[in-house]
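> pasting the sequence and the predicted model now:
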Amino acid sequence: MDMDRSQLADFLRRSRERLRPEEVGLTAGPRRRTPGLRREEVVQLAGMSADYYIRLEQGRGPQPSTQMLASLSRALRLTEDERDHLYLLAGHRPPAGKPSGDHLKPGLLHLLDQLKDTPAQIVNDLGDLLAQNAMANALFDSVCVLKEGERNVVWRWFTVPAVRAPYPAEEHDHWSRVHVADLRAAATRRGGDAASTALIERLLAASEEFAALWELHEVAVRRTSRMRVVHPAIGPIDLDCEALLTPTEDQRLLIFTPPPGTDRSHLELLRVIGTERFGPSDPSVAATG
């Protein structure tokens, strides 16, 4: 299957120009002259090289990988039909079937875009982080890096020690069990499909802790929880995490809010940090992921 560079370039450019900054959680600003998103905004939303993306838009780039196409699809808010068209233009077959929950649900994406004053994320049932707003980036600092291959929060929890740093040490065992029980529920619902099986096998090989917890056969979908996050600039923040699941339970919107009756000033500080660090000039939110 051949890559159509000129058509791919045109499709990427038109998809970028039709998106308004507000649709991806950005502020347009008074001096914006570019219709739609800037190239650098797409680059950061997709987590890719600026030079590489510019070459794609100019019809000069090498064939993108399927992983890169998935990131671009999320960054540009493509529908499933548009995503399949993108794959074909790039010389790849579109993803077979759609049971994995990787393509963002429009309803969840719309809700995420409206949440400006509270941290929020979209994850699929296997724990792949598909999108998060600027306040979630600020809350978890650099831990939730949205680069291809690093989006699965379960994998990172059990294999990247730094991921646990924001959580009090005495709560690590609790969150380990939550992750494992939630993953088992997803694997059961999927009927042991290739994606869930591959993730579980990788975790079993990489983490003795995961393997021991997997043997307990605990099963529980994560729906609501109370948590404490120790932010390096703000200190301890107590939050309620509410999970809004899609009807098929393959994706969920996680919304982090202060418990009733508690001080909301920490969230205001987070909002300032998120705006300064991840605002229009540095929109490292996945739109994706």
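Sure, I can see it.

> only C-alpha atoms from now on, for both contacts and neighbour counts.
OK.

> and residue 226, what element?
Using DSSP states H and E, residue 226 maps to strand 224-231.

> ok, residue 210 next?
Element membership for residue 210 (DSSP H and E) is helix 208-214.

> tell me what that helix is packed against?
With contacts taken as 3 or more C-alpha pairs under 8 Å, 6 or more residues apart in numbering; DSSP states H and E, helix 208-214 sits against helix 172-190, helix 194-206.

> ok, now with 6 Å
Judged by 3 or more C-alpha pairs under 6 Å, 6 or more residues apart in numbering; DSSP states H and E, helix 208-214 is in contact with no other helix or strand.

> and the contacts of that helix?
Under the criterion C-alpha atoms under 6 Å, 6 or more residues apart in numbering, residues residue 204 lie in contact with helix 208-214.

> any idea how far that helix is from the middle of the chain?
How far helix 208-214 lies from its chain's middle: 25 Å, per C-alpha atoms, centre = their mean, to the nearest Å.

> buried stuff in that helix?
Along helix 208-214, these residues count as buried under the neighbour rule (16 or more other C-alpha atoms under 10 Å): 210, 211, 213, 214.

> over to stretch 245-254?
Residues of stretch 245-254 classed as buried: 245, 250, 251, 252, 253, 254 (neighbour count, 16+ other C-alpha under 10 Å).

> so how far is residue 53 from residue 8?
Applying C-alpha to C-alpha, to the nearest Å, the value for residue 8 to residue 53 is 11 Å.

> alright, now check it against this:
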Amino acid sequence: MYPGSALGEFLRSRRARLRPEDVGLSPGRRHRRVSGLRREELAPLAGVSVGYYTRLEQGQGPNVSAEVLDAIARVLRLDDDERDHLHRLARAARARERVRPERLRPGIKLMVDSFTEVPAMAVGRRGDVLAWNRLAHALLAPHWDFDGAEKPNFVRVDFLETGFARELYVDWEQKARDDIAYLEGSLSRFPGDEGLAALVEELSALSPEFRAMRAEHPVANCASISRGYRHPEVGVMTLTSELLRTPDDEGQGVAVFQAEPGSPSSERLRRLAGLVAATAR
């Protein structure tokens, strides 16, 4: 997708969820042809002309200022994550450069290997597992070969191996929306990544759930997420994943999964670690 189109689609999705009454306007006619706020209603509130805002939704406003974006975000009632996403999309619409191929740094691999009591993995901007420890393998994709050259892409697993994913995640739908938010964040930061665009096209073609959820344009900060996991040998665990971004910020991060100390989930995670250690001997 052309970055300008992504910007326009996001703006339209957020405009559609507002009513005139939400921004202090009269609802006017009972039967409106357009669901949500009209462009001619939004533009004056943001301090721009209707023509300028229309061009912005059409991806033809490459030099839009941060002040105008903030004004539009205010009118659309965007939260902090959505406002940041709007700014990234606007920058992406100006970008044309290709991105470098994604390669795992040896130091990141060593960091992942250093975690022995909690699941940890290195994740790329497309959702590829670049490295993982045995606990992450046992928790998230035990049906994959831990030592295999090919490792899973967690977005593909969640949307194309739905039988497994729906059993693993207590709230699969929220996990799926978080996956899309992760990809959308990467698309806004790396618009020249052809592999990322190809992944979105593949999932759009193969997964009706992906198509439907992506049409909602979910936005979320994926840095810290608490989620329920079902494991066939130890039961249900609530774990919080912390995504630690690499200093060069090329879209890679290290995800570490932890349980609340002293909780039943902590005891179950400890049992899983024992099972993994026994199997590895």
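It's in. All values derive from a computational prediction rather than experimental measurement.

> buried stuff in the strand holding residue 226 of the first structure?
Neighbour counts using 16+ other C-alpha under 10 Å place 227, 229, 230, 231 of strand 224-231 of the first structure among the buried residues.

> so which bit of the second structure is the longest strand anywhere in the first structure matched to?
The strand that spans the most residues within the first structure, counting by DSSP state E, is strand 235-245. Counting by TM-score structural alignment, strand 235-245 of the first structure pairs with residues 235-245 of the second structure.

> mean deviation, that stretch versus the first structure?
Mean deviation of stretch 235-245 of the second structure relative to the first structure after superposition (mean C-alpha distance after the TM-score superposition for the first structure): 0.8 Å.

> what are the contacting residues of that stretch?
Outside stretch 235-245 of the second structure, the residues within contact range by C-alpha under 6 Å, 6+ apart are 223-230, 253-259, 265.

> rewinding a little: which strands or helices does the strand holding residue 226 of the first structure pack on?
Contact partners of strand 224-231 of the first structure among helices and strands, from 3+ C-alpha pairs under 6 Å, 6+ apart: strand 235-245.

> just the buried residues of the strand it packs on, please?
By neighbour count with 16+ other C-alpha under 10 Å, strand 235-245 of the first structure contains the buried residues 237, 238, 239, 240, 241, 242, 243, 244, 245.

> please apply the same query to stretch 162-172 of the first structure.
163, 164, 165, 166, 167.

> adding distance to residue 126 of the first structure and secondary structure, write the residues you listed out as JSON lines.
Formatted as JSON lines, these follow (distance: C-alpha to C-alpha, whole Å; DSSP: H, G, I helix; E, B strand; the rest coil):
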{"residue": "163", "distance to residue 126 of the first structure": "17", "secondary structure": "helix"}
{"residue": "164", "distance to residue 126 of the first structure": "19", "secondary structure": "helix"}
{"residue": "165", "distance to residue 126 of the first structure": "22", "secondary structure": "coil"}
{"residue": "166", "distance to residue 126 of the first structure": "22", "secondary structure": "coil"}
{"residue": "167", "distance to residue 126 of the first structure": "21", "secondary structure": "coil"}
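
> which one of these is nearest residue 202 of the first structure?
The nearest member of these to residue 202 of the first structure, counting by C-alpha to C-alpha, is residue 163 at 17.8 Å.

> that closest one maps to what in the second structure?
Alignment note: residue 163 of the first structure maps to residue 165 in the second structure; criterion TM-score structural alignment.

> what ranges do the helices span in the second structure?
Taking DSSP state H, the helices of the second structure run over residues 3-16, 39-46, 50-57, 66-75, 80-94, 106-114, 134-140, 154-160, 162-168, 172-189, 194-206, 208-214, 264-280.

> I'd like those laid out as JSON lines, including distance to residue 120 of the second structure.
Output for these, formatted as JSON lines (distance: least, C-alpha to C-alpha, whole Å):
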{"stretch": "helix 3-16", "distance to residue 120 of the second structure": "32"}
{"stretch": "helix 39-46", "distance to residue 120 of the second structure": "44"}
{"stretch": "helix 50-57", "distance to residue 120 of the second structure": "40"}
{"stretch": "helix 66-75", "distance to residue 120 of the second structure": "36"}
{"stretch": "helix 80-94", "distance to residue 120 of the second structure": "25"}
{"stretch": "helix 106-114", "distance to residue 120 of the second structure": "6"}
{"stretch": "helix 134-140", "distance to residue 120 of the second structure": "6"}
{"stretch": "helix 154-160", "distance to residue 120 of the second structure": "14"}
{"stretch": "helix 162-168", "distance to residue 120 of the second structure": "17"}
{"stretch": "helix 172-189", "distance to residue 120 of the second structure": "18"}
{"stretch": "helix 194-206", "distance to residue 120 of the second structure": "23"}
{"stretch": "helix 208-214", "distance to residue 120 of the second structure": "26"}
{"stretch": "helix 264-280", "distance to residue 120 of the second structure": "12"}
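
> which among the ones you listed is found nearest to residue 127 of the second structure?
Proximity to residue 127 of the second structure (C-alpha to C-alpha) singles out helix 154-160 among those, at 5.6 Å.

> now the closest one, how far from the chain's geometric center?
Relative to its chain's centre, helix 154-160 of the second structure lies at 13 Å (C-alpha atoms, centre = their mean).

> that one vs the first structure, average offset?
Relative to the first structure, helix 154-160 of the second structure is 0.9 Å off (mean C-alpha distance after the TM-score superposition for the first structure).

> contacts for that helix, please.
Identification of contacts with helix 154-160 of the second structure by C-alpha under 6 Å, 6+ apart yields 127, 165, 179.

> swap the cut-off to 8 Å and go again
Here helix 154-160 of the second structure makes contact (C-alpha atoms under 8 Å, 6 or more residues apart in numbering) with 127-129, 164-166, 176, 179-180, 203, 206-207, 209-210.

> the closest residue to residue 71 of the first structure other than its chain neighbours and residue 148 of the first structure, how far apart?
Spatial nearest neighbour of residue 71 of the first structure, chain neighbours left out: residue 46 (5.0 Å); criterion: C-alpha to C-alpha, 6 or more residues apart in numbering. Distance of residue 46 of the first structure to residue 148 of the first structure, given as C-alpha to C-alpha: 9 Å.

> in terms of neighbours, single out the busier of those two.
Between residue 46 of the first structure and residue 148, counting by other C-alpha atoms under 10 Å, residue 46 is the more crowded of the two (28 against 15).

> pretty sure the more buried one sits against residue 53.
No - the pair formed by residue 46 of the first structure and residue 53 falls short of the contact definition of C-alpha atoms under 8 Å, at 9.7 Å.

> what sits against the residue nearest to residue 124 of the second structure when sequence neighbours are not counted?
Using C-alpha to C-alpha, 6+ apart and skipping the chain neighbours, the partner closest in space to residue 124 of the second structure is residue 252 (4.5 Å). With contact set as C-alpha under 8 Å, 6+ apart, residue 252 of the second structure has these partners: 122, 123, 124, 125, 245, 246.
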